[in-house]
Every structure is written in structure tokens, then in C-alpha cells.
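Student: model the following, please.
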Amino acid sequence: MNSHCWLQQGLSLFYWAKQIEKREKTHFQEDIRVEATVQGQQKTEEIKFKTLPILISLLLAGFIGMFSETALNVALSDLMNVLNITPSTAQWLTTAYLLTLGILVPISGLLLQWFTTRQLFVAALCFSILGTFLAAVSPNFEFLLTARVVQAMGTALLLPLMFNTILVIIPPAKRGAAMGLIGLVIMVAPAIGPTIAGLLIESLSWHWIFWLSLPFLVIALVCGILFMQNVTKVTKPRIDALSIVLSSLGFGGIVYGFSSAGGTEGWGTPKVIIPIIIGVVALALFVFRQLTMKQPMINMRAFKYPMFVVGVVMVFIAMMVILSSMLILPMYLQQGQGYTAFKAGLLLLPGGLINGLMSPLMGRLFDKYGPKWLVIPGLIIIAVSLWFFSSITATSTVVFVIVLHSALMIGVSMIFMPAQTNGINQLPMELYPDGTAIMNTLQQVAGAIGTALAVSIMTAGTNSFLKGVADPKDPANMLSAFTNGVQNAFIFGMIVSIVGLVVAFFLKRVIVSHQTQSSMH
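Tutor: Below you'll find the model as predicted:
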């Protein structure tokens, strides 16, 4: 059954990529002229991109990378027993992964200008393969933690590379459909991760989560070596060590602090407060330094473009909602309704698959109608779904969960890709690496903040309920308290989506040609 799920996903990726190529053949295989100045004279260099093999290589690798980000979450309970570790220790397997992404993704814009597309792709896949293999053979917690960090290094290189490459090889007017494929990767992989991981744990062992991923990563690497092309010019800008240090402290501190608060630390401990303070101060210094440098590590001028700013806010909100919901809902299905990890994941599978099918469709609708009439209804669907989810109880039916989760996934597909693509489209081509670095970094920060706040609200709601009952240790009262906390967490998600709805009314469609965009600055 697990191999069937993976085969379906692989065929789905191939089908959508093939459909895009067929529909847009005249656009995808047109010659893209890159102007290069050589000894003061203008020369035109012809580059013909083989779009389909490049898309397949990137999307397959990205799919496995995002699958790895969430697949292990459902195995944490099993790992605590097998490796004899506490919940707070097990939480580090997720925290370390997010922390590595938070540190490395911000410097991806610099790496994209220092190394060729092929070099970065091969490096990303080598890190991912090495990390996955080490995880598959891990004998203890320390070994597994190291493997997760190596895995995250590969994902941190791959995600910005995937966005930037598609932005370069596909004209803005046809970019929505291709970005819909990225939406399929980013949303479906985390959605089906718990299902497949739950099945593997039930049938084999947690090691097989990684053994299953390994051959697909090797296939992606071979495809990349054979077909990947260099799509950007290597300019090798000056490396500012202080900017890298401030970026690492800033984003790393914030991700670590919020991740700790979302674990077992609580908000009032030094382990949470100090990293967040250091992160905020370092981030402020980082932004100030970028604005005063001639060659910044991340060009903050991207924020001069209003639709890019709106797109960043939309992506931030979407990631907060989806990642917090994907943490709270499976937790309640297992602890509140008594489902196994596999059954809980299975209930969430239809929503994940629907999201994957909707993403390319939303891409085509975006190309035709723009973002506003997708994002606003999408946020309304999310807000309504979360409002219904706030009434979930231990007796809620399977149909209730599947329908609402599917609606939630449809809403997310209507927001994520259209807002992101519209924002990036407004940037000049020279700011693509910076724009993708900003978007991808803030996605990790949004994930850390969203999950931390959701878990904290859930815990506070649980504790508040228990204080008002005569016997807090009564199992019935404990279940009611947990249910109250989960309901509060969904109300938090609904409020966040309503804030996003207000911002969405400022969306305007960006219409700009590829040629105009490359000359803007």
C-alpha cells in the first residue's frame, strides 16, 4: 500500500508536468535571451531550457525533502519508547530540523549567486541522501539527530533553488501553473507524510521512513546530473561574514525560542525568552546592515514592492495555519479519539490529495484571473472550516473530520501559490534570489511561531479547564480539558485567517512581461 501511494504521487507529478509542457510548449521551449556585457560590448547568449526534465528533478527532490520534514512527527511516540528518551528530547528531532532551515535558508540568495544551478542541486541532493541514509541506520538518538541536521541542510539548499529556477525558466504570464506544481509538492508531501509513516511504523519500523525515501532521492540526483541546466549567472558578490552571523543569530534564535515554547518549556523560561530576545535584536541589526550595504546578503529593496509585501504576509499566515492545524488535528485524533497513528494519518490523506490536485488548477486560474478572487474566497473557506473545527469533540464523526480537513486544504491551495507568485512577479529578475530567500525563510519562522502559539493555547485551555473541576485526575475530565484546549487552538487559527482576509483586500494583480521584468530596477 505504501509503494502504491508513492507511485501515485510520482505519476501525478509526471502527469501535471507533462500537461504544463504540452499546454505551454511554445513558451517553455522558446529561446530565452540573456544579455551579458563582455568588454563593454553587448552580446546575446542563447539558452534553450529542457523544462520537463528540470521540473521532474526539482519536484521529486522537493517532494521527498518536504515529506521528511513531517513524516518523523508521527513516529515520535514510538521513538520515545525505542530510544528511551523524554518528550522534550524527542522534540529536538523537529526543532533541530527547523533550526537548520532557519539558519541556512536566509543565505540561499547568496549561494545562488556564488554557485551554478547544477552545483547547488547536486550538493543539496548529496546532503539529503547522506542524511537520509544516516537516519535509516541510526542506532541511537544522537546519531539520528545528526542525520536530521544533515537532511535539513539538503532541504535548505533545495527549496530556494527550486523556486528560483522555475522563476527564471518560465515566463511570468504562465508561471501560475508551474507554481501550482510547487504547491503540490509543499502541501501534499507534509499531508501524506503521517499516513505513510504511520503505516510503516505499524508494519515495519521507523527506520523504513528513511529507507523508503532513499531510492527516490537517488533517482532525483541521477535526473539532475543528466538533465539539470545552469539557469542563472554566477556573479560571486562579496561575502559579508557579519551579515551571516547576524542572520544566523536572528532567524535561528527566533525559530529556536518559539520551537522550545511549543515543546515542554513554556513561555516564561530563560530557554525561550533569551533566544527570542537575541533573535529579535540580531534580526533588527541584520536588516539595518542590509539597508546600508552596497552589496547586501539579502536585498531588502524587495520590500519596496507592495504586492511582494502582501504576498509575504499571505504566505506567512498560510504556513501558520496549515502547520499548526497539521500538528493539533493528528494529535487530537490519536489522544482525544483514540485512533492509531496510521488511522489518524489515513483520515487526513483525502485532504492532502485534494490539495495536490487543486494546486495546479489554482495555478491555471491564477494565470487567467489573478490572485484576488482566489485568495479572498480561500481565506473565507479556511476561517469557516476552523470555526467548525473549534466544535470538535471525542465523538465527532470520521465524515466531520475528512470533510472539514478537505475544505481546509482547498482553502490553503487557493491562498499559498497565487499570493506567492503574484508577489514574486512584481520583483525585478535580479531580486529573484532575494525574494525566494525571504519567502522561504519566513515560511520556516511562520511554522515555528504558528505551532508554538497553537500548542501554548491548547495547553493553556487544558489547564484552565482542569482548574475548574473537582477531580482533575478523572479521565473524563482530562479528556474534556484536552478537547477544550484543542478547540481554543482552532479558534486561534480562525482569528489568524481573518487577519489574513483583511490583508487580502489589498491584493492587486501584477501584470508584467518577462522582458520588462528583467530590465526593471
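Student: alpha carbons only for contacts and neighbour counts from here, please
Tutor: Fine.
Student: where exactly do the strands run in the stretch 51-200 of the chain?
Tutor: Counting by DSSP state E, counting those that start in this stretch, the stretch 51-200 of the chain has no strands to list.
Student: now the helices for it?
Tutor: Along the stretch 51-200 of the chain, counting by DSSP state H, counting those that start in this stretch, helices occupy 51-71, 76-82, 87-90, 92-104, 108-114, 117-136, 141-169, 175-203.
Student: output the contacting helices and strands for the last one.
Tutor: Spelled out, it's helix 175-203. helix 2-23, helix 51-71, helix 141-169, helix 208-227, helix 341-369, helix 398-425 (3 or more C-alpha pairs under 8 Å, 6 or more residues apart in numbering; DSSP states H and E).
Student: okay, the ones you listed in a markdown table with mean neighbour count and distance to residue 188 next?
Tutor: Below are the helices and strands packed on helix 175-203 laid out as a markdown table (neighbours: other C-alpha atoms under 10 Å; distance: least, C-alpha to C-alpha, whole Å):
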| stretch | mean neighbour count | distance to residue 188 |
| --- | --- | --- |
| helix 2-23 | 15 | 9 |
| helix 51-71 | 23 | 8 |
| helix 141-169 | 23 | 15 |
| helix 208-227 | 19 | 15 |
| helix 341-369 | 22 | 5 |
| helix 398-425 | 24 | 9 |
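Student: now these in TSV, with distance to residue 323?
Tutor: Below are the helices and strands packed on helix 175-203 laid out as TSV (distance: least, C-alpha to C-alpha, whole Å):
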stretch	distance to residue 323
helix 2-23	21
helix 51-71	10
helix 141-169	17
helix 208-227	20
helix 341-369	13
helix 398-425	11
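Student: which of the ones you listed sits closest to residue 83?
Tutor: Set against residue 83 and scored by C-alpha to C-alpha, the helices and strands packed on helix 175-203 come closest in helix 141-169, at 6.4 Å.
Student: so how far is that closest one from its chain's centroid?
Tutor: Here helix 141-169 is found 11 Å from its chain centre; the criterion is C-alpha atoms, centre = their mean, to the nearest Å.
Student: please give the structure of this sequence too, so both can be compared:
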Amino acid sequence: MQEANVVEHQIPKVKVFPIMFSLMLAVFIGTFNETALNVALSELMRTFHIGETLVQWLTTGYLLTLGILVPLSGLLMKWFTTRQLFLTAVALSIIGAVTGAIAGSFEILMIARIFQAAGTAILLPLLFNSALILFPPEKRGSAMGLVALVFTAAPAVGPTISGLLIVKLSWHWIFWISCLFMLVSLVFGAIYIQNISKITKPKIELFSLFMSIFGFGALVFGFSNIGESESDWNSTKVFIPIVISIVILTFFVFRQLTIEKPLMDLRAFQKSMFVNGTLLILVCMMVNLSAMLILPMYLIRVIGLNALSAGLVLLPGGLIFAFFAPVIGRLFDKYGPKWLVLPGLIIVVVSLWFLTSLSPTSTISLIVSLHCSLMIGIVMVWNPAQTNGMNDLPPEMYPDGTAIMNTLLQIAGAIGTATAVSVMKIGEIKFLENSSSPDVLHPSLALTAGIQDAFFFTISVSAVGLLIGLFIKRVKVENQHHMK
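Tutor: Alright, predicted model coming up:
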């Protein structure tokens, strides 16, 4: 059992609900944007005359921007007030949404996604940090359940909402809807958001700042290029950026551990349950985003559904996640993480195993059932692992802990989606090479083979998660003051 964290930290009274509502609405739209374009990718490929490997940058580029900017969030929360960060982040998101709505080329659309991601990069850690400050330890699981809901349910329902918009209107309306809700969040937040964190204004270590940007950026860039290099994993576009990132991030870690005021306090990794929880949510992120990228491609290009129908197939899983997230949070508060995390990981592995058997003749009911069970398994792991991990840190390290977790989440998401696409493409190529008459084969057969291989990749990731989950232990947290 982990040693209790005992901290004396007096915090003034604030209105908890208005602050959380403003943040949760903004983060919901920000994370909705992560997968909202997935069901539109096929149409965007036709509209802009681009291929799979380029169009995936609308997803991977979004995650790349998050991976570069989220590491700075811990520093930003020590320099600027909650209100200042919130208003800035929502303004960036609105600029991105308007730009995307009027985009007439792939390049402009990519710029819009970068603006949206920049806003989300500030909002994500801000929400996590606020939830940790506003709620006492005995209610933190329920609070983080709501956070997990907006963080992961929004990407789950994104394809359904965007599919409806594409069929009834056009893909431009995905951005207009995002803009509308961000404006609501901006108005509500401008009225109610106030500062709840301690502003210390530590010295900015520019060398660490540059190493963070280029190190994390090169890492995601290298893995993203795997999808463009087809079967050549030894491509210089992949190998060189990854090697450079490893070198830079090695110096970055050493620098953070040896300077007095680090950009990111890596002493958080001295806490075993923080490490355990972080690794488990990385597994969840890779599996979730990979599945949310692969399944729409399968439903549209293999089964032959339109964007709206594909979104509707994925809707029950998103709704189930939304229902179970607060429930799992309350169960965590009462029973701890172990008896939620381990069964959840088993459900994830079994669901993915059955998904490797998808074929052009698979029924819609089977796909809905497997997706729902996958989402149940993920929510059983995500919230308990994350809350338990953050509980292992003292309150003064919450900004650093949230920055670390969210940085690694975006990196894992980018690596997971890029690798899944790469494995899928390699599977397609091998299927065609091993077929006696590839010219007469239906393209969906090759794509199905690639999709099956991609799900085998996600099984390997979740199997590692199952091993990590065996070591999770409940962290007891006592005597922490909180917001009223």
C-alpha cells in the first residue's frame, strides 16, 4: 500500500460547478475534434485529391501539436491564472474552427487543425489540474470520472455527430458546430472562471523549452512518417527523426533532474503508482484512438456504409462509455482500482481478439457489440488508473503530473494511430503480393486483411497493459484541503 500524502494547503472558496462546466464543455469540443474528421477522411481525400498517408495528418498533426505544446502546460499554469489560460485557449480554438469552416485547401485545413490543437493543449491539463484542486480525495474518483467522460467519450461520439453533419450538410459544418459550442463556453467562462491555482512564476529555462519542443516533436514526426513509408520501416524519414528525438529527450530528462527549477518535474516518476497509472492510460489511448481510426475506414470502405451510418454504428459504444465513466469513478472511490482495472483489461483484449476476425460479411450487430465491449473495458481501466496515479503525487506536483500524463497521452495517441495505419497498409500489400491473381481481387479483401493486422497490433499493446495492471495498488490520500 502506498504511503499517504499529507499536505497542508489552504485554498479559498470558489463556485465549483460553473468552473467545471466551462472547462468540461471546452474540453469536450477539443477532444471531439480529435476524431470528428475520421468519418470525413474518405470525402476529404476525394475533395483535395490526396492519399491515405497525407490525410491522416489531419489526425496525427493534431496530436503532434498537442504533443509539442502540452509539456509546457505545467509551466503555463505556474505563470498565468486559470482565467487567462482558459480565455486564451478557447480563443485559439475558435480561430481554428472558423478557419477550418472556410478552408478551401488541405493546407488551410491543416493550419486550422493546428490552431484547434493549440487551444486543446492548454485546456486538457487545465481541466485535470482543476479537478484535482476542486475536489477532496474521497470524491476525486467521481470527479475524474466526469473528466474521463469528456476526454474519451467526446472522441467516441465524434464520428456519429460528424457523420450526420456530412450527410445532411457538409464537412465544413463540423467546424461551425465546434465554433458555436466554443463561443458558449467562452461566454460562460468569461462570467464565472476565476483563478484557483497558485501563481509562482518560476524562471523559464529556455534550453529545456527548446529540447521539449524539438524532442517530442521529432518523436511524433518520425512515427507519423511510418505511415508514409509503407513497408519500409528503415526509411530515413522514420529512422532519423526518432533517433534525434531519443538523443534530445535523453538530454532533456537529464537536464530536468539536475536543475533547480525544471520545466517538467520528473520526480513524479519516483512514485510507483503514478508510473503504473500513466502506463495504463497510455495503453488505453493507443487502443482507443487506433480503433476509432480503423473502424470508420472498415465501415465505409469495406462494408460500404455512408458517413452517417458509420457514425451511428459507433454511437452505442460512445453512449455506453458516457454512462459508465461516472459509475466507474464512484466504484473506484469505494473499492479502489485493482478489481476494475484487471477485468477491464481482460475485456479489452478479448474484444480486440474478436475484432481481428472482421470480414466483408461481418454483421453490424457484431461490430456494435464488440465496439461496446471495447469501450466498457477501456473506461474500467482509464479512470481508476489515472486517478490512482495522480493521488500518488503531492498537490504541489499536480501541474507537473497533469503535464506529464497529457504529454505522454498525445504522444501515445500519435504513435498508436500512425503505427496502426502503417500495419494496415503493410497488411494490404502482403495480401496482394501473396494472392495469385491480385488484379481480380476486390479491394475490400486486401483492406480487410490490413485491418485485421492492425487489430493484432492493438492486442499486443493491450497485452502489455494487462501485465502492467497486475501491479496496481490503491493509494491512500488524506488531509488535503480543497475547494468548497
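Student: hmm, back to that, any chance of the helices of the stretch 51-200 of structure 1 in CSV with distance to residue 243 of structure 1 as columns?
Tutor: Formatted as CSV, the helices of the stretch 51-200 of structure 1 follow (distance: least, C-alpha to C-alpha, whole Å):
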stretch, distance to residue 243 of structure 1
helix 51-71, 27
helix 76-82, 35
helix 87-90, 31
helix 92-104, 12
helix 108-114, 11
helix 117-136, 21
helix 141-169, 18
helix 175-203, 29
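Student: stretch 422-432 of structure 2 corresponds to what range in structure 1?
Tutor: Using TM-score structural alignment, the residues of structure 1 aligned to stretch 422-432 of structure 2 are 456-466.
Student: which parts of the matching stretch are buried?
Tutor: Using 16 or more other C-alpha atoms under 10 Å as the test for burial, stretch 456-466 of structure 1 gives 456, 457, 458, 459, 460, 461, 462, 463, 465, 466.
Student: counterpart of residue 499 of structure 1 in structure 2?
Tutor: By TM-score structural alignment, residue 499 of structure 1 lines up with residue 464.
Student: what's whichever strand or helix holds its match packed up against?
Tutor: Assigned by DSSP states H and E, residue 464 of structure 2 belongs to helix 443-469. In this structure, helix 443-469 of structure 2 makes packing contacts with helix 272-297, helix 338-355, helix 398-433, judged by 3+ C-alpha pairs under 8 Å, 6+ apart.
Student: out of those helices, which is closest to residue 30 of structure 2?
Tutor: helix 398-433 (13.0 Å).
Student: the closest one vs structure 1, average offset?
Tutor: With mean C-alpha distance after the TM-score superposition for structure 1, helix 398-433 of structure 2 departs from structure 1 by a mean of 1.3 Å once superposed.
Student: can you give me the angle that helix makes with helix 106-134?
Tutor: 140 degrees (axes from the mean of the first three to the mean of the last three C-alpha atoms, to 10 degrees).
Student: about what we covered before: closest to residue 45 of structure 1 out of the buried residues of stretch 456-466 of structure 1?
Tutor: Among the buried residues of stretch 456-466 of structure 1, residue 456 lies closest to residue 45 of structure 1 (C-alpha to C-alpha), at 55.0 Å.
Student: skipping adjacent residues, who's closest to the closest one in space?
Tutor: On the basis of C-alpha to C-alpha, 6 or more residues apart in numbering, the spatially nearest residue to residue 456 of structure 1 that is not a chain neighbour turns out to be residue 262, at 6.1 Å.
Student: ok, that neighbour - how many residues close by?
Tutor: Around residue 262 of structure 1 there are 25 other residues, counting by other C-alpha atoms under 10 Å.
Student: let me see the contact set for residue 99 of structure 1.
Tutor: Residue 99 of structure 1 is in contact with 252, 255, 256, counting by C-alpha atoms under 8 Å, 6 or more residues apart in numbering.
Student: residue in structure 2 paired with it?
Tutor: By TM-score structural alignment, residue 99 of structure 1 lines up with residue 64.
Student: can you tell me how far its match is from residue 212 of structure 2?
Tutor: 13 Å (C-alpha to C-alpha, to the nearest Å).
Student: before we move on, what about residue 219 of structure 2?
Tutor: From residue 219 of structure 2 to residue 212 of structure 2 the distance is 11 Å (C-alpha to C-alpha).
Student: tell me the contacts of the counterpart of residue 214 of structure 1 in structure 2?
Tutor: Alignment note (TM-score structural alignment): residue 214 of structure 1 maps to residue 179 of structure 2. Residue 179 of structure 2 is in contact with 93, 94, 97, 98, counting by C-alpha under 8 Å, 6+ apart.
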